[in-house]
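Enquirer: The following comprises the amino acid sequence and a computationally predicted model.
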Amino acid sequence: MSHDAGARRPWVDSEVAALREVVLHRPGGELRRLTPANKAELLFDELVWVDRAQQEHDALAETLAGQGVAVRWLTDLLTQALADPADRAALAAELVTADTVGVELVNRVRAHLGELDAPEFVATIIEGLTVTDVAGAGDGLVTGVVGGGGFLLPPTTNLTFTRDPSAWIGPGRLMARMSRAVRRTERRLWDYAYAGHPNPAVARSPVWYGAGGRVGQPATIEGGDVLVLSPRCVAIGISERSHPVAAENLASALFANGVCEEVLAIDLPKSRTTMHLDTVLTVVDHDAVVWWPGLPEVARCWRITPGHPRLRVACEPDLRAALARGLGVDALRVVTTADDRVLADREQWDDGNNTLAVRPGAVIAYEAGGCGWLALGCGWLALGDVDRLDGDLQLAGRGLIGDLLAHARAQQGGAQRRLRADDHGLIGAVLPAAEQHLEPLAVAVGDRDDVAVGDGVADRRALADLGVGQGVLELADAGLELSLLLLGDLVLGVLADVAVLTSGLDGRGGLGAPARLELL
């Protein structure tokens, strides 16, 4: 979310413009409610290592804050919005009804919630409520059947995915109509979260579609299927979770309010692997996207524009050309996580194409989702592992990159350059002697000579250019768990299980024009 500098109006008209503010939810007790028996119902493929998830999420929040992004926490906004007991009672009455808990338990469950203060109430709504949590609730038919561990209020296990219940488009927002019943409490919580935001312009912002929280089947739509390509064009995925009826309705609402001039409706296979548009396609620069290589084969695209009295709809046979036009560029650079289709499908399953741009060319992505292949595909050579969460290297990588930048600027006046033989002392001089035995250190070297050859992959000889012994730098399989530290004129920093990649991407696998050196 970005803000108008004067009026402080929230505004989003690009996927890659400088990010100013985000709302996050730290994984918590709701994920400890997952069991082998209920994980599928709660939309998880496997149980979650919660402590590790929290560490990784903390790393993400720290990275964003380090980039000047204001990080707000969903629980804080909800606690503020629900400070008044009357507001908590109203939400409890909405969530606890005869249809959700049965006539015998309605008053008991509402009374239980009424005894909680705002932080406790918010935690309970998020983490869920079982029969054993409510005194005297275990003596009726409903509780007798579901048992003591049965949920009276299900946990909001997907709340960490804050992109889905709401999406900003221009100066307003989509309030999602969630496809799965188990996620509809999340959507309602976002109404309260916006009401609790300290900037009153947020709560006053228009809702283009989905106001009131009503779910009109089949017209469901979720935020993960909305990409704001440019001020004039929005892409909407038609997926397992978002229906063409809702896509058409949202497009009509955007046109009626003058929000955009064109909508690209991208029809995806209705399967778990292509759940949302942002699992197969995300924007990483003004003219570049990361996509699953199978996308052009399975997706169909329509261009929707305003018409009177009906919308104009035209089939777009070339997805790449349609996206380029939507982004306002002549040619689209496309990056994939792997050239091999088997590997690409594996990386896509792990959300390898699901990235977040904090500014043009500076991207945060899942480490396990194929960033190693992404790096190699762009002419980067990835070596080893840097800044692990388990503490093996503590923050050695971050100190290294900072000193390298200072060293380079001092010698070159800030000019961009590639590491060559004259940089022999750069690595060894930076790492303290006590740390030089640590292995392996992650580095990516873009070999421009190799790019000229045309295969787009750095040669092993690039290691010799660095003049560093194999005791420090060891070639590793990029498919392993990597925290990439990309050095020189190509690359960005790293943190925990979040890999950050920068600009200079060339759809042919080359490095393109020199990119700015940025530290995340």
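Expert: Now that the structure is in, tell me what you want to look at. Numbering: from 1, shown residues only.
Enquirer: For the rest of this, base every contact and every neighbour count on C-alpha atoms.
Expert: Will do.
Enquirer: What's the end-to-end length of stretch 282-296?
Expert: 14 Å (Cα to Cα, to the nearest Å).
Enquirer: try this one side by side with the last:
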Amino acid sequence: MTLSNSEFKLDVTSEIGNLRALLIHSPDNGLGKVVPSKAQDWLFEDIVHLDTMRKNEYDYYVKLLMYFLDPDKIKGQLAKIDAEENNRSFYKPDDKKFHASNKVIEIQTLLEDILQDTDIRKNLVAAVCAIEGCNYRLQTELTDTAAAELAKIIISGSLNKDEMIFAPIPNLIFSRDIGIAINNFMLLNKPAKKARARETLIMRYIFFNHTLFASYRNNILEIPETVQHFLRPGEDNDQKTTLEGGDVMMVSPQHLIIGCSERTSVSGANEAIKLLFKNDVVKKVTIVKIPHKRDYMHIDTIFTQVKRNMWVLLRSLAITESPEEQDEPIAWFTDKKGKDKVEIVQFRKGKKTKTFNTIEDLLADVSERDLESKEKTQFVYSGGDIFPYNSREQWTDSCNLLAIKEGVVLGYDRNDKTVEAFKEKGFKIIKVADLLTKFESGELDPDSMTDTLILMPSAELSRARGGFHCMSMPLMRDKIL
């Protein structure tokens, strides 16, 4: 099924405007084939139970997104959908009866679409086989495979139900890391680990070849390598050019935040700034350097936006140190002594750089200056800023929330102290299963919801080390007024 939408626009100007379209990837069979000996190489902390993740967790996410973004395809059908789910995987990407939406868009569906083209299929199969070291006969076999089946194989790594031909790409569920919409541009990222190379390749082919993005092909930005990068020694050199979407936040129409973290290098941030300023995409970019630790991974694991004047934050990382003034990021963060400190510097096109003393100062500046909030900026702290719950709950993504509209955010149900902190700020708390029932009965309406934390089941999803901010690539949001 080819997705096309005359109403589709690539347009993201904030983290909190009403979400209108996004890219996701529902858990595929590859996630059920991660083995303990390779879990960390494939960037997972643990192995997951696939059916539980699908039926009891991610399925709720898809249904909730459909109610907010594409309600005509779910409203009044929930009982039927739930009944059919007892017999089959209704939430799978290749299920055309329910989850075929131009607003809640599956990566696998887009991949299947472009694979209908013979030349694209040959080129992409050749590229995948080169990355994965496949033999020529297998490459020929894959080239001759029908598009729908081939899309599954490329993503899952399995030729059939049981025969694996190359590694899965389980991190594809974290769709944000592969690309970020910035106004009406798309920044394609450069993941730090080889385990995500196939994901990057897939997304390049989709954005440059799918009809959905045909009007924006000149607005697709790719992070280049630095000059003479091929002379760089070592696999994990600090200057390797990497940038992942969890470290990129579109906080206002002219302001982008980029984190330098375990997964995004200073070189990657530097190249991104050059691209963005050269193409007049934004006027300022703020770099937030955080400790290179697995605990944090990306900046969206330590803060995300809830409302115009509210953020959820790990307070223990709020204190920063300002470095000496330099002209570009490459020169700012070269002192290895500061490796475990937070540093913040803002680059403004045609103006002098600016520094911030704390993450809270930066976020307050975004709220009160960029977004012109009339109210004082508020912070909800991970674990209520109580040790050890602050660290425990940050590990299970208490700070990694997706705003589906301003003040309505999705988070995991396991972070009890953070939930209490939201209650203290006057937020309503509701479990997703109860919310869907109220939507279906008409007791609640998505458009009228305000100041609500929606609790999502998380036993298996949280093992993958990412929340719903990670599991979304917004393509279209309403502008906030």
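Expert: Okay, I see it. Because the structure is a prediction, the values reported are computed rather than measured.
Enquirer: Could you quantify their similarity as a TM-score?
Expert: The TM-score (TM-score structural alignment, normalised by the length of structure 2) is 0.71; 382 aligned residues with a Cα RMSD of 3.3 Å.
Enquirer: Spell out the residue ranges of the helices in the stretch 351-500 of structure 1.
Expert: Under the criterion DSSP state H, counting those that start in this stretch, the stretch 351-500 of structure 1 carries helices at the ranges 371-377, 396-412, 424-430, 448-453, 461-466.
Enquirer: what's the most buried one of those?
Expert: Stretch with highest mean neighbour count among these: helix 371-377 (a mean of 27; mean count of other Cα atoms under 10 Å).
Enquirer: Can you name the residues that contact residue 286 of structure 1?
Expert: By Cα atoms under 8 Å, 6 or more residues apart in numbering, the contact list for residue 286 of structure 1 reads 16, 327, 329, 360-361.
Enquirer: how close does the corresponding residue of structure 2 for it sit to residue 248 of structure 2?
Expert: When structure 2 is aligned by TM-score structural alignment, residue 286 of structure 1 is paired with residue 308. For residue 308 of structure 2, the distance to residue 248 of structure 2 (Cα to Cα) stands at 18 Å.
Enquirer: swap in residue 256 of structure 2?
Expert: For residue 256 of structure 2, the distance to residue 248 of structure 2 - Cα to Cα - is 7 Å.
Enquirer: now residue 21 of structure 2
Expert: Residue 21 of structure 2 sits 18 Å away from residue 248 of structure 2, taking Cα to Cα as the criterion.
Enquirer: quick one, which of these two is more surrounded?
Expert: Counted by other Cα atoms under 10 Å, residue 21 of structure 2 and residue 248 do not tie: residue 248 has more neighbours, with 29 against 26.
Enquirer: Tell me how many other residues surround residue 360 of structure 1.
Expert: Neighbours around residue 360 of structure 1, by other Cα under 10 Å: 20.
Enquirer: That one matches what in structure 2?
Expert: Match for residue 360 of structure 1 (TM-score structural alignment): residue 406.
Enquirer: Was I right to think its match contacts residue 17?
Expert: Yes: taking Cα atoms under 8 Å as the definition, residue 406 of structure 2 is a contact partner of residue 17 at 5.9 Å.
Enquirer: burial count for whichever residue in structure 2 pairs up with residue 118 of structure 1?
Expert: Counting by TM-score structural alignment, residue 118 of structure 1 lines up with residue 147 in structure 2. By the criterion of other Cα under 10 Å, residue 147 of structure 2 has 20 neighbours.
Enquirer: Quick one: the strands in the stretch 201-350 of structure 2, in order.
Expert: 220-222, 248-252, 255-260, 284-289, 303-307, 310-313, 343-348 (DSSP state E, counting those that start in this stretch).
Enquirer: meant to ask about the stretch 301-450 of structure 1
Expert: Under DSSP E, counting those that start in this stretch, the stretch 301-450 of structure 1 gives strands at 312-316, 333-335, 355-359, 362-366, 380-383, 443-446.
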